[in-house]
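Asks: Quick check, what structure comes out for this input:
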Amino acid sequence: MMGNNTIRLTMAQALVRHLAALRIEAPDGSLQPFCGGVWSIFGHGNVAGLGEALWQQRAELPTLRAHNEQAMAHAAIAYAKANFRRRIMAVTSSIGPGATNLVTAAALAHVNRLPVLLLPGDTFASRAPDPVLQQLEDPQAGDLSVNDCFRPVTRYFDRIVRPAQLLSALPRAVQVMTDPALCGPVCLALPQDVQTEAFDCPEDFLHPAPL
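Replies: Modelled structure (predicted):
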């Protein structure tokens, strides 16, 4: 149960601060950051929300820039393998070909049961600016975006269409990545507008217990 004290944050800020605070117990008993950093290629879908939040927490959660989405996802997978699946890295991309470049890496992580947190930008939940540059969607299905490609190649998938949904979705994603039986890639699709929506975030969410 979370306490009653809250702080006003955007969804992206809450996500980044939770990731930065997560710790896991090492074999020697010390606590280490669960997430080693966030591989990022910024563009339409993730720069204004997640990009700003990562900049604010850059001292606690490193942001690593890359030039190819599939390559940075493979680097995150290698990090998880080198750490015996006990630590992860996150990966974020824009909503278009950038997101689809992550699908092959997600499939690789899936079949090898290696944890990686995929955070692709998604179409505006409000659908007010529609479409935006490089956005990929199905014109015959208004609720479908390119990120639905991740459903069959991840162990857990969710689309955050309200900021408060993060409070249950992110811990579920972490639970999957740390479960010996379920371990594998997870995907939280982040609509562009929802990333920047503010909500009353419980302070307990920003101080998670060690894993």
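Asks: Please count neighbours and contacts with C-alpha atoms only from this point.
Replies: Noted.
Asks: Check which residues of the helix or strand where residue 78 lies are buried.
Replies: Assigned by DSSP states H and E, residue 78 belongs to helix 69-82. For helix 69-82, burial by neighbour count (16 or more other Cα atoms under 10 Å) applies to 69-70, 72-81.
Asks: a markdown table please, covering these and showing distance to residue 14.
Replies: Below are those laid out as a markdown table (distance: Cα to Cα, whole Å):
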| residue | distance to residue 14 |
| --- | --- |
| 69 | 24 |
| 70 | 26 |
| 72 | 23 |
| 73 | 23 |
| 74 | 26 |
| 75 | 25 |
| 76 | 22 |
| 77 | 24 |
| 78 | 27 |
| 79 | 24 |
| 80 | 23 |
| 81 | 27 |
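Asks: Next, the second sequence, to be compared with the first:
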Amino acid sequence: MQVILFCYGSCLGSFGTAWAYRRMRQESLLYPDSHCETCQTPLKPWQLIPIWSYLILRGRCTTCQTPITPVTFVAEVLGGTLFTTLNAATWLPISWLACWGLAALHDWHTQTFPAWLSWIGLSLALWGHSPVVWLIVVFINSLMNWLWSRWSVPTIGNGDLEFFLSYGLMWGLTAMAHWLLLAASLALIINRRTTQLAFIPYLLISALFWWLMAS
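Replies: Have a look, this model is predicted:
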């Protein structure tokens, strides 16, 4: 069963990567068929198998030898690992993590992501709460975005702020402190020379780490 769950998760990671990349290039998700972005050679079916194809190809296109971004491989491995913890009691947090995983892939490529992913994540975090709590959180989120839109030079994205709110609702303030510390540390270590970065992928990696530690 764990192997099947891993396969499903890795496929979701592969799909999310393709979706984010095609959105960056303003391409349809359905057309054209998967191909090398450098030489445009269509990929064969065996070259589309998550994880396996990256390893067999040694991370390069068979035709032009252009390196394949390792983001795809990492997303497939993390997606598969996450889904091995799926059961009747964990479907909610895993759905929440998967939702923000898709947002992280978009953020990595474009430093933006579809707003509806944030709303789905927030809805999952509010699952089981009373309507009063829903209204309060929606008001806080709307106010937060309104204030952000009037920030002359934002130093953080509003998507990051929405992730903070969603994580705090899902896991609590104490867990949130550990989560932010690890995410910020990873971002500083990996991007020491970068003035602008996509922060949501680091938030997502930190969230996955703490989830797997707890599982």
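Asks: And the TM-score between them?
Replies: Their TM-score after superposition, calculated using TM-score structural alignment, normalised by the length of the first structure, is reported as 0.34; 114 aligned residues with a Cα RMSD of 5.5 Å.
Asks: just the buried residues of helix 69-82 of the first structure now: which is nearest residue 177 of the first structure?
Replies: Ranking the buried residues of helix 69-82 of the first structure by separation from residue 177 of the first structure, with Cα to Cα as the measure, puts residue 80 on top at 10.1 Å.
Asks: Can you tell me the closest non-neighbouring residue to the closest one?
Replies: In space, residue 80 of the first structure comes closest to residue 88 once its chain neighbours are excluded; the distance is 5.1 Å by Cα to Cα, 6 or more residues apart in numbering.
Asks: Residue 14 of the first structure reaches residue 201, doesn't it?
Replies: Yes. A contact is recorded between residue 14 of the first structure and residue 201 when judged using Cα atoms under 8 Å, the distance being 7.0 Å.
Asks: And the helices in the first structure, which stretches?
Replies: Using DSSP state H, the helices assigned to the first structure run over residues 11-21, 52-56, 69-82, 97-100, 103-111, 166-178, 192-195.
Asks: Tell me which of those lies nearest to residue 185 of the first structure.
Replies: Residue 185 of the first structure lies closest to helix 103-111 among the helices of the first structure, at 5.9 Å (Cα to Cα).
Asks: Which positions in the closest one come out as buried?
Replies: 103, 105-110.
Asks: Also stretch 6-14 of the first structure?
Replies: Taking 16+ other Cα under 10 Å as the basis for neighbour counts, the residues of stretch 6-14 of the first structure that come out buried are 9-14.
Asks: so where do the helices sit in the second structure?
Replies: 2-24, 52-56, 70-83, 91-110, 115-125, 131-149, 158-171, 173-190, 200-214.
Asks: Those into TSV, with extra columns for mean neighbour count?
Replies: Written out in TSV, the entries for the helices of the second structure read as follows (neighbours: other Cα atoms under 10 Å):
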stretch	mean neighbour count
helix 2-24	20
helix 52-56	14
helix 70-83	21
helix 91-110	21
helix 115-125	18
helix 131-149	13
helix 158-171	19
helix 173-190	15
helix 200-214	19
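Asks: ok, back up a step: state whether the residue nearest to residue 80 of the first structure and residue 33 are indeed in contact, as I suppose.
Replies: No. Counting by Cα under 8 Å, no contact exists between residue 88 of the first structure and residue 33, whose distance comes to 9.1 Å.
Asks: more crowded one of these two?
Replies: Here residue 88 of the first structure and residue 33 are compared on neighbour count by other Cα atoms under 10 Å; more neighbours surround residue 88, at 28 against 19.
Asks: contacting residues for the more buried one?
Replies: When contacts are counted by Cα atoms under 8 Å, 6 or more residues apart in numbering, residue 88 of the first structure touches 34-36, 76-77, 79-80, 115-117.
Asks: Adding distance to residue 54 of the first structure, write the residues you listed out as JSON lines.
Replies: Formatted as JSON lines, the contacts of residue 88 of the first structure follow (distance: Cα to Cα, whole Å):
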{"residue": "34", "distance to residue 54 of the first structure": "16"}
{"residue": "35", "distance to residue 54 of the first structure": "13"}
{"residue": "36", "distance to residue 54 of the first structure": "13"}
{"residue": "76", "distance to residue 54 of the first structure": "17"}
{"residue": "77", "distance to residue 54 of the first structure": "20"}
{"residue": "79", "distance to residue 54 of the first structure": "20"}
{"residue": "80", "distance to residue 54 of the first structure": "21"}
{"residue": "115", "distance to residue 54 of the first structure": "21"}
{"residue": "116", "distance to residue 54 of the first structure": "18"}
{"residue": "117", "distance to residue 54 of the first structure": "15"}
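Asks: which residues sit in contact with residue 159 of the first structure?
Replies: With contact set as Cα under 8 Å, 6+ apart, residue 159 of the first structure has these partners: 188-191.
Asks: Those in strands, which ones?
Replies: Here DSSP state E is the test, and the contacts of residue 159 of the first structure give 188-191 as lying in strands.
Asks: what's the closest non-adjacent residue to residue 176 of the second structure?
Replies: residue 168 (5.8 Å).
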